[in-house]
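K.L.:
heads up, no residue letters with this:
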C-alpha cells in the first residue's frame, strides 16, 4: 500500500510535466503576442482577447459552413487527385529505368516552377470555378508525393524482389505486397509534406476570383479593415492545419505499424 501511494505522485508529476511541455510554448507565444499588442497599441495588432471574441462571433456562425467547409472540400479533392497521380506515376517511373531516365529532365523542370505562378495559367485553362482551385492544389501537392514514391520504389529490398521472383509473385500481388508496401514509408513522407503545401495553395487559389473560402474571407476582412476578424481567419487556418497534421499522424501510425514496430521510427 505504501509503495502504491508513493508511486502516485510520480505519475501525477509526469502528467503535469507533459501538460506543461505541450502547452508551455503556445502559452508563452500568446503572452508575447498580448504584451506586444498592448505596448505597441497598433490598430493592426489586436490583443488575443479581441481575436478570440472575433473568432467566436465570426466562425461559430453559418460562415463556418459557407466558407470553411468549401475550403476543406477543395483541399481534400486536390490532395486526393495529387495522391492518385503522384503514386501512380511514381510507381511506374520507379520501376522502369528507361522511363525514369526519360522523365527526369521533365520532372526537374516542372518541379522548379513555384505552384503559385501557375495560378493565372490554370485560371485561363480551367476557368474560375472550384475545378480551378482543385487543380491549383493538386499541381503543388503532386510533386512531394511523386518524387518520394519514385525514391521509395527505387530503394526496394533486392532480396525481397528476388524472393518474389523465385516464388512467382507477379502482377497485382507483387505491386501490392512488395512495391507499395516496401515504398509506403517514403510515400507517407511525401503525403505528409504535400499536406502543408496543399493548405498554402488552398488559400492562394481562393484569393483569385473567388466568392467563398478561407482565403477569400481573410482578404475580404483585410480590405474592409476588420482586423480582429482577419486574424481570426488566420487562427482558424492554423487550427485546421494542426488538426489535419494530428489526423495524418494517426493514419500514418496505422498504415506503417509494421514499420514503426520494427524500429523504423528511430531511423
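P.N.:
That came through fine. Just so it is clear, the model here is predicted, and its values are computed rather than measured.
K.L.:
please make it C-alpha for all contacts and neighbour counts, starting now.
P.N.:
Noted.
K.L.:
name the residues of the helix or strand harbouring residue 217 that are buried.
P.N.:
If you go by DSSP states H and E, residue 217 is part of helix 214-223. Going by neighbour count (16 or more other Cα atoms under 10 Å), the buried part of helix 214-223 is 214-222.
K.L.:
for it, packing partners?
P.N.:
helix 181-206, helix 227-255 (3 or more Cα pairs under 8 Å, 6 or more residues apart in numbering; DSSP states H and E).
K.L.:
those: which one's closest to residue 127?
P.N.:
With distances scored as Cα to Cα, the stretch of the helices and strands packed on helix 214-223 nearest to residue 127 is helix 181-206 (12.0 Å).
K.L.:
could you give the angle of that closest one to helix 214-223?
P.N.:
Here helix 181-206 runs at an angle of 30 degrees relative to helix 214-223 (axes from the mean of the first three to the mean of the last three Cα atoms, to 10 degrees).
K.L.:
please report the distance of residue 146 from residue 87.
P.N.:
Per Cα to Cα, to the nearest Å, residue 146 is found 6 Å from residue 87.
K.L.:
neighbour count for the two, which is higher?
P.N.:
The neighbour comparison of residue 146 against residue 87 (other Cα atoms under 10 Å) goes to residue 146, with 27 against 24.
K.L.:
against that first model, consider the following:
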C-alpha cells in the first residue's frame, strides 16, 4: 500500500513539474507587460477567480459539459454499434466503405450551417456537431480492433460453438476493447474542439460563446481567463478518462505487466 501510494505521488510529481514550471515562468515574464493583447498573467488570474469560480461556472461551464457528454456518449455508442458488424463481416465492410469515407472526408465545422437549418440554434445542433466528428476515431478503431481479434481464440470459440451474443460479449468486445478505448480517447479530444467551435458559431451560453463575446468586446483578460478555463476543462476530462481507462482495461494492463516481468 505504501509502495503504491509512493508510485502515484512520484508519477503525479513528474507530471506536474513541467506545467508548474511553465506557469511560473509565464507569471514572471508577463508581470510587467503593457501589451493590450497579452496582459499580465496575474490580471488574467484575477479575472479567472471573479468569472469562473462564480455564477459563470453554472451558466457557461456546465452547459458546455452537458453538450459534450451528450454528443460524446452518442458518438461512442454509435461508433461501437456500427463498427462491430463492419469489423466482423468483410463483405459488409467493403459495401459500407465508400459511404463512410465520403462522410469522414467532410470537416464537421462545414456541416454547422446545414445542421443549423435542420435543428436550429439549440443544443441539438451542438450535440450533432460533436457527434459528426467524435464518432470517426471510435468507429474506425472499433473496426480495426474487431478485425484484429486473435485468430486462435476465434477458432477456439468456433470449436466450442460459442456463438451469437455470447461470442460478442465474451470474445469480440474484450479483444477489441483496448483499441476501442484508444478511439474513445481521440474522440474525446475532437469532441472538446467541436464543442467550442459549435458554441462560437451560434450560442449564448458555454465556454466557446463566452470566449468569443469577450474577444468581440475587447475584454482581453476575460478572454484569456476563458482560454485558461477551457484548458483546465480539457485537462480535468483527460484525468477522468484516464481513470476510466485504467479501470475498464485493468485486465489488459495487468496482462502487459506480467509479460514485462516474464
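P.N.:
That came in fine, so what should we check first? Quick caveat: nothing in here was measured; it's all calculated off a predicted structure.
K.L.:
so where do the helices sit in the stretch 51-200 of structure 1?
P.N.:
63, 69-95, 97-111, 119-126, 130-154, 158-166, 171-174, 181-206 (DSSP state H, counting those that start in this stretch).
K.L.:
ok, back up a step: average gap between the helix holding residue 217 of structure 1 and structure 2?
P.N.:
By mean Cα distance after the TM-score superposition for structure 1, the fitted helix 214-223 of structure 1 averages 0.7 Å away from its aligned residues in structure 2.
K.L.:
that helix corresponds to what range in structure 2?
P.N.:
Aligned using TM-score structural alignment, helix 214-223 of structure 1 spans residues 207-216 in structure 2.
K.L.:
just list the residues touching residue 80 of structure 2, thanks.
P.N.:
In this structure, residue 80 of structure 2 makes contact with 138-139, 142, 180, judged by Cα atoms under 8 Å, 6 or more residues apart in numbering.
K.L.:
cutoff 10 Å now
P.N.:
Shown in contact with residue 80 of structure 2 (Cα atoms under 10 Å, 6 or more residues apart in numbering): 86, 135, 138-143, 173, 177, 180, 184.
K.L.:
return the residues in contact with the residue nearest in space to the middle of structure 2.
P.N.:
For structure 2, the residue nearest the mean C-alpha position is residue 188 (1.1 Å; Cα atoms, centre = their mean). Applying Cα under 10 Å, 6+ apart, we find residue 188 of structure 2 in contact with 68-69, 71-73, 75-76, 130, 133-135, 137-138, 194, 234, 237-238, 241.
K.L.:
please pick the buried ones from the residues you listed.
P.N.:
Buried among these by 16+ other Cα under 10 Å: 68-69, 71-73, 75-76, 130, 133-135, 137-138, 194, 234, 241.
K.L.:
now do the contacts for the counterpart of residue 257 of structure 1 in structure 2.
P.N.:
Using TM-score structural alignment as the criterion, residue 257 of structure 1 maps onto residue 250 of structure 2. Listed by Cα under 10 Å, 6+ apart, the contact set of residue 250 of structure 2 reads 244, 256.
K.L.:
please repeat the previous calculation with a cut-off of 6 Å.
P.N.:
Contacts for residue 250 of structure 2 were tallied using Cα atoms under 6 Å, 6 or more residues apart in numbering; there are none.
K.L.:
quick one: it from residue 6 of structure 2, how far?
P.N.:
20 Å.
K.L.:
what of residue 197 of structure 2?
P.N.:
41 Å.
K.L.:
residue 85 of structure 2 now?
P.N.:
Relative to residue 6 of structure 2, residue 85 of structure 2 is positioned 44 Å away (Cα to Cα).
K.L.:
look at the two and report which has more neighbours.
P.N.:
Legend: neighbour count by other Cα under 10 Å for residue 85 of structure 2 and residue 6, higher for residue 85 (16 against 11).
K.L.:
what residue in structure 1 is paired with the more buried one?
P.N.:
So, by TM-score structural alignment, residue 85 of structure 2 is matched to residue 92.
K.L.:
how close does that match get to residue 179 of structure 1?
P.N.:
Separation of residue 92 of structure 1 from residue 179 of structure 1 (Cα to Cα): 11 Å.
K.L.:
how far away is the counterpart of residue 163 of structure 2 in structure 1 from residue 74 of structure 1?
P.N.:
Correspondence of residue 163 of structure 2 to structure 1, assessed by TM-score structural alignment: residue 170. Separation of residue 170 of structure 1 from residue 74 of structure 1 (Cα to Cα) stands at 37 Å.
K.L.:
which of these two has more neighbours?
P.N.:
Using other Cα under 10 Å as the criterion, residue 170 of structure 1 and residue 74 rank with residue 74 on top: 26 against 13.
K.L.:
list the contacts of that one.
P.N.:
residue 134.
K.L.:
alignment lookup: it to structure 2.
P.N.:
Here residue 74 of structure 1 is matched to residue 67 in structure 2, going by TM-score structural alignment.
K.L.:
where's its match relative to residue 254 of structure 2, distance?
P.N.:
Distance from residue 67 of structure 2 to residue 254 of structure 2, counting by Cα to Cα: 34 Å.
K.L.:
then residue 46 of structure 2?
P.N.:
For residue 46 of structure 2, the distance to residue 254 of structure 2 - Cα to Cα - is 45 Å.
K.L.:
so residue 34 of structure 2, which of the three states?
P.N.:
Here residue 34 of structure 2 is recorded as coil under DSSP: H, G, I helix; E, B strand; the rest coil.
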